[in-house]
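[1] okay, sequence plus prediction incoming.
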Amino acid sequence: MSQAPDVVIDPPVKAVAEAKEVPRSRIVVASTIGTSIEFYDFYIYATAAVSVFPHLFFPKGNDTTALLASLATFGLAFVARPLGSIVFGHFGDRIGRKATLVGSLLTMGVATFLIGLLPTYHQIGIVAPALLALMRFCQGLGLGGEWSGAALLATETAKKGKRAWAAMWPQLGAPIGFFLANGLFLIITLFMDHDTSNPDLDGAFLSWGWRIPFLLSAVMVMIGLYVRLKLEETPVFARAVANGEKVKTPLAEVFKTSWRQLIIGTFVMLATYTLFYIMTTWVLSHGTGKTPAHGGTGVGFQYTDFLVLQLVAVFFFAGAIPISGWLADRYGRRITLLVITGLIMVFGLSFGLLLDPVGMGEGRMLVFLVIGMVLMGLTFGPMSAVLPELFPTNVRYTGSGIAYNTASILGAAVAPFIATWLATSYGVGWVGIYLLIAAAITFVALLVMRETKDASLDG
């Protein structure tokens, strides 16, 4: 006989159950602006991990070694993200979505602001990269709790048959944050006349200019807090509280009742994460790296020129997200993602051709970036509906967060590192094979996953 979950019935449930209906526009703004801020914070680190931190936070030596060390600290946040999903998921499933969303935003924002104040290796030695790693870990904690809360805010307030469309709004935070972060870095490098191919350690950019995007995150966080503090609790969670469905330990409950969904959700996200961090972090280092003629394996673009190409491609990323939301509501989550994942596998086979440094020009690189970003938007868009729909209300924050962020370790934390090693050791075509393998694993997970388009979020 199965054991009933250890539920907690709170006496003052009436007030929670009678949560006010929030205007849809406010929900859209709150879910989008929060993830935009979180992804902005995350991407300014990703950009700096390639162009700034190898020069300022690690000892001088081999350039590739410094880059790999910097990318390792970049990956540290992905280790923290599942922990963040557990911590914030516990409170999100116990006390509500609204308060937890505020906490995750503050955690991420404070850590990002402090990175902008850190002394460098040349000033305090080995303590500098240690502090950088600590702040990166805190960034991961915050983002680990942010995404699930924003996804639940969107899905648990959506109209019937429109959940994937409603859930695509927080997903738009990724291209918006990317555009803001990289656009700001582009403006600063151009204004300060910074040459990434021949960086001047005493120049304005590496002396203090790189700190500006990190410090400006404080302004964005205050805007996000203002919007989120005006929210009410989601009606789905309010009904769960009123019905006495909360559990004392959401983490234990989700592993007891929904372990299969955790595994499926993790591998459903694998290809999305691998593709995205190949198309953003790794490709930046490859695109601006030394060419084979100069002892490298990269393409040799100027940093600013390559950023412009990435920013153009990001518009296609953003445009594909609402398309994927419509497709997922119209045809279902499973078949939509199966087709897109198949296309990602085909795209992986094109790396050797599209990224061949011989005769590489801006046109061919832009084609590569646009194809990758369109596929990214199509696969990323439905995820904030798919993962929450896999789990019951009383463990939804915890379950969707753990699946999403465990996938970040398997697909994102190691992707730039593995891709750099493969390109250096075996050629850029093997980076595409790596993406193909990740997509094949996701394809199998989608075959096993049930369709969730018409699943009820109550209960």
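    Arrived safely.

[2] switch to C-alpha atoms for all contacts and neighbour counts from now on
    OK.

[3] who touches stretch 226-244?
    Applying CA atoms under 8 Å, 6 or more residues apart in numbering, the contact partners of stretch 226-244 are 7-10, 13-14, 16-22, 26-27, 29-30, 96-98, 101-102, 153, 156-157, 246, 393-394, 457-459.

[4] mind doing that once more with 7 Å?
    By CA atoms under 7 Å, 6 or more residues apart in numbering, the surrounding residues in contact with stretch 226-244 are 7-10, 13-14, 16-17, 19-20, 22, 30, 96-98, 102, 153, 156-157, 246, 393, 458.

[5] in space, what's closest to residue 137 - neighbours in sequence excluded?
    residue 77 (4.7 Å; CA to CA, 6 or more residues apart in numbering).

[6] quick one: secondary structure of the one you found?
    Three-state call for residue 77 (DSSP: H, G, I helix; E, B strand; the rest coil): helix.

[7] correct me, but it touches residue 139?
    Yes - using CA atoms under 7 Å, residue 77 is in contact with residue 139, at 6.3 Å.

[8] doesn't residue 194 belong to a helix?
    No - the assignment for residue 194, made by three-state DSSP, is coil rather than a helix.

[9] hmm, it is touching residue 205, no?
    Yes - the criterion here is CA under 7 Å, and residue 194 meets it with residue 205 at 6.3 Å.

[10] burial of residue 142, as a residue count?
    Neighbourhood size, residue 142 [other CA atoms under 10 Å]: 29.

[11] count the neighbours of residue 114 for me.
    Counted with other CA under 10 Å, the neighbours of residue 114 add up to 16.

[12] another one to put next to it:
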Amino acid sequence: MSTRLPQDGLPARPPADVLAPPKPAAATSRKMRRVALASFMGTVIEFYDFGIYATAAALVFAGAFFPALGEHAGSVVSYATLGVAFVARPLGSIVFGHFGDRLGRKRTLIATMSIMGLSTVVIGLLPTAATIGVVAPIALVVLRIAQGLAAGGEWAGAALFTSEHSPKGRRGFWAMFTNLGGAFANILALGTFLVTGLFMSDATFAAWGWRLPFLISIVLVLVGLYVRLRIEETPAFEAQAKQRRAGEGLPFKEALSHQWKEILLGAGALVMAFSLGYVGIAFLTSYGTGALHLPRTQVLGAGMFGNLLNCLAIVAGGMLTDRFGRRRVLLIANIVGVPWALALFPLLDTGSLGAFWIGISVTFLIAGVGFGVAGSFLSELFHTRYRYTAAGLAYSLAGVLGGAVPPLVAATLISSYGGFVFGLFLAAYCLIGLVCTLALRETRDRELTDSAAAEGETA
């Protein structure tokens, strides 16, 4: 068989991309470590700010901003301001998701970090109700809404930043760094309150010591911006941007048109992780010091230890999904969550300090496995052209249902009907997560750059 030659008589050269040697594994690993660090640092900053608010709401905001309402009503309203940010998160995911899908993940993430950082520092400087009256709680709510908008745009961008850079076979591992940053942020948040509490009296802490964790966040913001500015845009977004047609529909409209079922089911699959995680970080801190009368330092220390286990569970969850699949790991976490939700408050109500440590630790372990799945699972559910919007919206809806509602209703349910009834409430969330996960198909083998990403694929 003869070989056809070009006019110059020389064999045709293969295309440049064939001549180019494949990227060494070491180079890919170095790139992924930088990408993971950028995602991790970003969510550390974003959710450190979120976490210190949750802790302050549990410990001091009722007296500082809502003293006229009394202790119980003030605590309820304080938790309600925590929930305001969760309500704002879906709007943030739509607004910042639009820019993330149109302008890029990197630029949008820089904007969300800046908004979150500024809002948090201003909360640390905000005068209390004793100084400026009703203006103080109003300003607090406004700043909390800004935090919610930023958080709604942050998570999906950070998760996509890692998952869209990752090799398919290790996508679960790399994508979990987004939520790992959130868990580490909770440790930092509780740690700063623990340290300030150790070195000052309760009166001093309530007067001004609670402000220090908010003001310290400016250092983390500057570090996070530096890291994110040094990272490239994701290959999946760049490929999609080149293919985008003029007049293409809005990402939010496209997401609802093509994959509204996946948005709802993806949110439902994760409500267990949010409900257990935010009961642990927000409500149990208050329950341990108030209802159980345990020392504040011990309660904060238990929370830090629980979040350390949360970090380990997130890492394990992400790694296990690469081996066994996203769906199977999430199913197991939801199944285990049902009996634990029923056992949690009978265990806590023994009043034992050891029981409190065990309760908060196991709660965070189960939630952590769910959070370890979230980054890769939601990234793989949606088409690239509206992935930022859809993944962020699903995650934010899970945050509203699972993160805002349980801490808000916990005090009322427990005071009226007892802890076991609230355990039934949490068990129902785990059952919802189980049903929604069963309704979705496995996503582990999907290509994130494939324009034919499975739309409407439910089980």
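    Happy to help now that I have it. Since the structure is predicted, the reported quantities are computational estimates derived from the model, not experimental observations.

[13] coming back round to it: more neighbours, residue 194 and residue 205 of the first structure?
    Remark: of residue 194 of the first structure and residue 205, residue 205 carries more neighbours, 23 against 20, as counted by other CA under 10 Å.

[14] what about the more buried one, which SS state?
    Following three-state DSSP, we place residue 205 of the first structure in the helix state.

[15] looking at the second structure, name the residue matched to residue 406 of the first structure.
    Residue correspondence to the second structure (TM-score structural alignment): residue 406 of the first structure is matched to residue 397.

[16] distance of the nearest residue to that match once chain neighbours are set aside relative to residue 116 of the second structure?
    Spatial nearest neighbour of residue 397 of the second structure, excluding adjacent residues (CA to CA, 6+ apart): residue 267 at 5.8 Å. According to CA to CA, to the nearest Å, residue 267 of the second structure and residue 116 of the second structure sit 23 Å apart.

[17] look at these two and report which has more neighbours.
    Neighbour totals were compared for residue 267 of the second structure and residue 116, and residue 267 leads with 29 against 26 (other CA under 10 Å).

[18] any idea how far stretch 268-281 of the second structure is from the middle of the chain?
    Distance of stretch 268-281 of the second structure from its chain centroid, counting by CA atoms, centre = their mean, to the nearest Å, is 10 Å.

[19] let me fix that: stretch 202-221 of the second structure
    For stretch 202-221 of the second structure, the distance to the chain centre is 23 Å (CA atoms, centre = their mean).

[20] now the end-to-end length of that stretch.
    The first residue of stretch 202-221 of the second structure is 29 Å away from its last residue (CA to CA).

[21] just to revisit the earlier point, just give me the mean distance for the helix or strand where the residue nearest to residue 397 of the second structure lies relative to the first structure.
    Using DSSP states H and E, residue 267 of the second structure maps to helix 251-278. Mean deviation of helix 251-278 of the second structure relative to the first structure after superposition (mean CA distance after the TM-score superposition for the first structure): 1.0 Å.

[22] moving C-terminal from that helix, which element do we reach first?
    Per DSSP H and E, helix 251-278 of the second structure leads on to helix 284-289 as the next helix or strand towards the C-terminus.

[23] now the angle from the helix or strand just after that following helix to helix 251-278?
    Counting by DSSP H and E, the next helix or strand C-terminal to helix 284-289 of the second structure is helix 296-324. Orientation check (axes from the mean of the first three to the mean of the last three CA atoms, to 10 degrees): helix 296-324 of the second structure against helix 251-278 gives 130 degrees.

[24] right, and the helix or strand after helix 296-324 of the second structure?
    With DSSP H and E, the next secondary element past helix 296-324 of the second structure is helix 326-348.

[25] who are the packing partners of that next one?
    In terms of contacts (3 or more CA pairs under 7 Å, 6 or more residues apart in numbering; DSSP states H and E), helix 326-348 of the second structure is packed against helix 353-381, helix 419-438.
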